[in-house]
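**Q** here is a sequence together with a model predicted from it:
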Amino acid sequence: MKFLRAVRLDDSDDQVFLASAKAGEPVVAGSFLWAFSDEDPAGFRGRRLNAFRSGFLGTVDFGHCTLAAVGDITDLEYKQLIERLAQYMVDHYGAPSLVAALPTARAEAEFAAGLCDRDPGHFIALEREVVLGEISESYRSIDPGQAWQHDSTPVFRIVADDANAEDPTHD
């Protein structure tokens, strides 16, 4: 199954978000963060504002990333991320129980999977804003095979960095 995964082209996500998603981590739009929050996005500043405006939500450590890429996920990973999202909603957003949170978590995962109607490797970016008191989201697809080349020579390529996976000092 296709699903969104965090992309880390550099360490800028570490600078703009309170916590950043790890490269390759499955991510969702995270719309529930703002829908269930008692906070008014108009009062957000700094890193919180950056997460609101353009952050996908990681489903492992719940950090944010600016870009996601269409990738693959196993059925087991998909089921586990829904359960983690539901538990996160209970622990941090007042859902009364895991059972009550599961439909919202499932909807969040289904929405993320629905953004993956492109070839693997496509980048997806999101932009959030408040329009007439409502949160509005828009998504943009970037084909790295077309957008990131100059004279048919790739400018850069994504490299999985497993070296930092177990390093507790690396965010």
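**A** Received the coordinates, thanks. Numbering: from 1, shown residues only.
**Q** only C-alpha atoms from now on, for both contacts and neighbour counts.
**A** Will do.
**Q** tell me, which helix in the chain spans the most residues?
**A** For the chain, the helix with the greatest residue count under DSSP state H is helix 75-93.
**Q** ok, second structure coming up, stack it against the first:
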Amino acid sequence: MQKLARTIRLDDSDANIFARPAESGEWAIPGGFEFSNWSEADLAGKARQSFANGWLSLDSFGRATLVAVTAIEAAELEAVTRRLAEHFVTIYGAPDVDTALPVAREELAFMQELCADHDPNVLLLVQRELTGTGVKESFRAITPAEAEIELVAIHGGPDTPDGSV
């Protein structure tokens, strides 16, 4: 069984923190390549949030905080790979899809490696930091049994302006 991950929304926070939020259910990869030429000056507002912990969806090319591991069929994986290659042509100036396909395959193979040792429905988080040598990514897995709601949701009450209880 091949695995990949889909974006997941447990609340509406992604819609508020990302300039282009992904919809729930989109295939996703880390997408750190988007930040390869960034500097501290680029890390402001919603762009900072996308950089710090956003997964790149492969439908809308929006960002999501969480992804969940799931199975993917070979034909669907090939379609997603092609869509990413087309994105490389349109957004990053790759000369053509055939030239971009090997890079797209590498990106998806990396994501499959991240998912390989996890059961379906395990949640994955990405964290990025800008270092002197470039972007450093780290990943964390949360199994559904160990997920505490405080890890992924903000609770509030109607009686306080900031929503705290």
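**A** Okay, I see it. Since we're looking at a predicted model, the values are computed, not measured.
**Q** quick revisit: quick one: the longest helix of the first structure to the second structure mean distance?
**A** Here helix 75-93 of the first structure, set against the second structure after superposition, deviates by a mean of 0.6 Å using mean C-alpha distance after the TM-score superposition for the first structure.
**Q** buried ones in that helix?
**A** Tyr78, Leu81, Ile82, Glu83, Arg84, Leu85, Ala86, Gln87, Tyr88, Met89, Val90, Tyr93 (16 or more other C-alpha atoms under 10 Å).
**Q** now the two most distant members of these.
**A** The most widely separated members of these, counting by C-alpha to C-alpha, are Tyr78 and Tyr93 (21.3 Å).
**Q** give me the residue at the spatial middle of the second structure.
**A** For the second structure, the residue nearest the mean C-alpha position is Trp55 (1.1 Å; C-alpha atoms, centre = their mean).
**Q** spatially, what comes nearest to that residue if we skip its sequence neighbours?
**A** In this structure, Trp55 of the second structure finds its nearest non-sequential neighbour in Pro30, 4.7 Å apart by C-alpha to C-alpha, 6 or more residues apart in numbering.
**Q** and that neighbour, what does it touch?
**A** By C-alpha atoms under 8 Å, 6 or more residues apart in numbering, Pro30 of the second structure lies in contact with Gly54, Trp55, Leu56, Met111, Val126.
**Q** which residues does the residue nearest to the fourth one when sequence neighbours are not counted contact?
**A** In this case it means Met111 of the second structure. Closest residue to Met111 of the second structure apart from its sequence neighbours, by C-alpha to C-alpha, 6+ apart: Ile29 at 5.8 Å. Neighbouring residues of Ile29 of the second structure by C-alpha under 8 Å, 6+ apart: Ala5, Trp55, Leu56, Ser57, Leu58, Glu107, Leu108, Met111.
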